[in-house]
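Student: got a sequence here, can you build the structure:
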Amino acid sequence: MDFKLLMVFVDQDRTEAVLKAAREGGATGATIINNAQGQGLKPHLTFFGLEFMASRSVILILAEARRSESVLKAVTAAGKLDETLDTGIALELEVSKTVGLTEHIKALSEKHPIK
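Tutor: Just a heads-up that it's a prediction; the model follows:
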C-alpha cells in the first residue's frame, strides 16, 4: 500500500476544524505538534519593536495514496488556506517506506474500502 505524508501548518485555533475535515476526507488519524513557531516574509512587530510569532500547529497526516487528494482538499478548505500571506500552508510528500503499519493497513483495508 502506498502512502503520502500531508503536512499542514495552521494557526492553533483552526486545528480542530482541520482534524475533523481530514477525517471526513478519508484520513484515519493524525499527529499534532502544538506551539510551533516560524517566520514569514515580513516580521510582525509588537509595539515594543519585538517580533511576534503566533503559535501554530503542525498537523502530520499519513494518508493512503488514493485518499490523499480528498484529504488535502478537505484540510485546505477547513484551514482556510489560500494563496494570501499568513493563512498557513499544506504540502504533500511521497513516502518511500513505512514501518509499523501492518495492523493499520489491515484495518484500513477492512473498515475503509476505497469507493
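Student: only C-alpha atoms for contact and neighbour calcs from this point on.
Tutor: Fine.
Student: where do the helices sit along the protein?
Tutor: Counting by DSSP state H, one finds helices in the chain at the ranges 15-25, 68-78, 102-111.
Student: compare those helices and report which one is nearest to S55.
Tutor: Of all the helices of the chain, helix 15-25 sits nearest to S55, with 11.3 Å by C-alpha to C-alpha.
Student: G88: neighbouring residues, count only.
Tutor: 20 (other C-alpha atoms under 10 Å).
Student: how about this one, so we can line them up?
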Amino acid sequence: MFEVKCIVAIVERGKADKIVNRAKMAGATGATIVYGRGTGESEIIKFLNIHIEASKEIIIILTKIDKYRPIFDAIIEAGRLKEPGTGIIFTVPVTNLVGLHHREMFEE
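Tutor: Below is the predicted model of the structure:
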C-alpha cells in the first residue's frame, strides 16, 4: 500500500492556474481548484489596516508522501506564500482513499 499526502493551498483569486502549472513542473500529476470566500478580511482591516481579497481559490493536490516536498515548495514560490496576505498552504495525511482512477501514478 502507498501513503498519500494532500496539499491544500488557499490563494488569491486568479492565481491558481499559474501556481498549478508550477506544481505540475515540480511533479504534480493534477490538481483540483475550487472557489471560496474568506471571512477574516474585516478583522485584518481593523487590526492591520490592509485589504485582503475575500475571494479565494483553493488548490488540492494528492501525491505520494515521498514526492510531496518539491511540489509543496514550488507552490510556495509560485504563489509567493511567504509574503503576508498572499495565502496559506498546509498538508493533510490521506487515509481511506476511494475513487482515484489514476492509482497507478502512486504505485511506482
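Student: which stretch among the helices of the first structure comes nearest E51 of the first structure?
Tutor: Of the helices of the first structure, nearest to E51 of the first structure by C-alpha to C-alpha is helix 15-25, at 23.4 Å.
Student: run through who's touching the closest one.
Tutor: The set of residues external to helix 15-25 of the first structure that reach it, using C-alpha atoms under 8 Å, 6 or more residues apart in numbering, is 29-30, 57, 59, 67, 70-76, 78-79.
Student: and stretch 90-108 of the second structure, by the same measure?
Tutor: If you take C-alpha under 8 Å, 6+ apart as the criterion, stretch 90-108 of the second structure is touched by 2-9, 29, 63-64.
Student: make it 6 Å
Tutor: Residues outside stretch 90-108 of the second structure that contact it (C-alpha atoms under 6 Å, 6 or more residues apart in numbering): 4-8, 64.
Student: identify the farthest-apart pair in the residues you listed.
Tutor: V8 and K64 (14.2 Å).
Student: and those two? which has more neighbours close in?
Tutor: V8 (21 against 18).
Student: V34 of the second structure versus the more buried one, what's the distance?
Tutor: Counting by C-alpha to C-alpha, to the nearest Å, the gap from V8 of the second structure to V34 of the second structure is 11 Å.
Student: please, where are all the strands along the first structure?
Tutor: Secondary structure of the first structure (DSSP state E): strands located at 3-11, 31-36, 56-64, 89-94.
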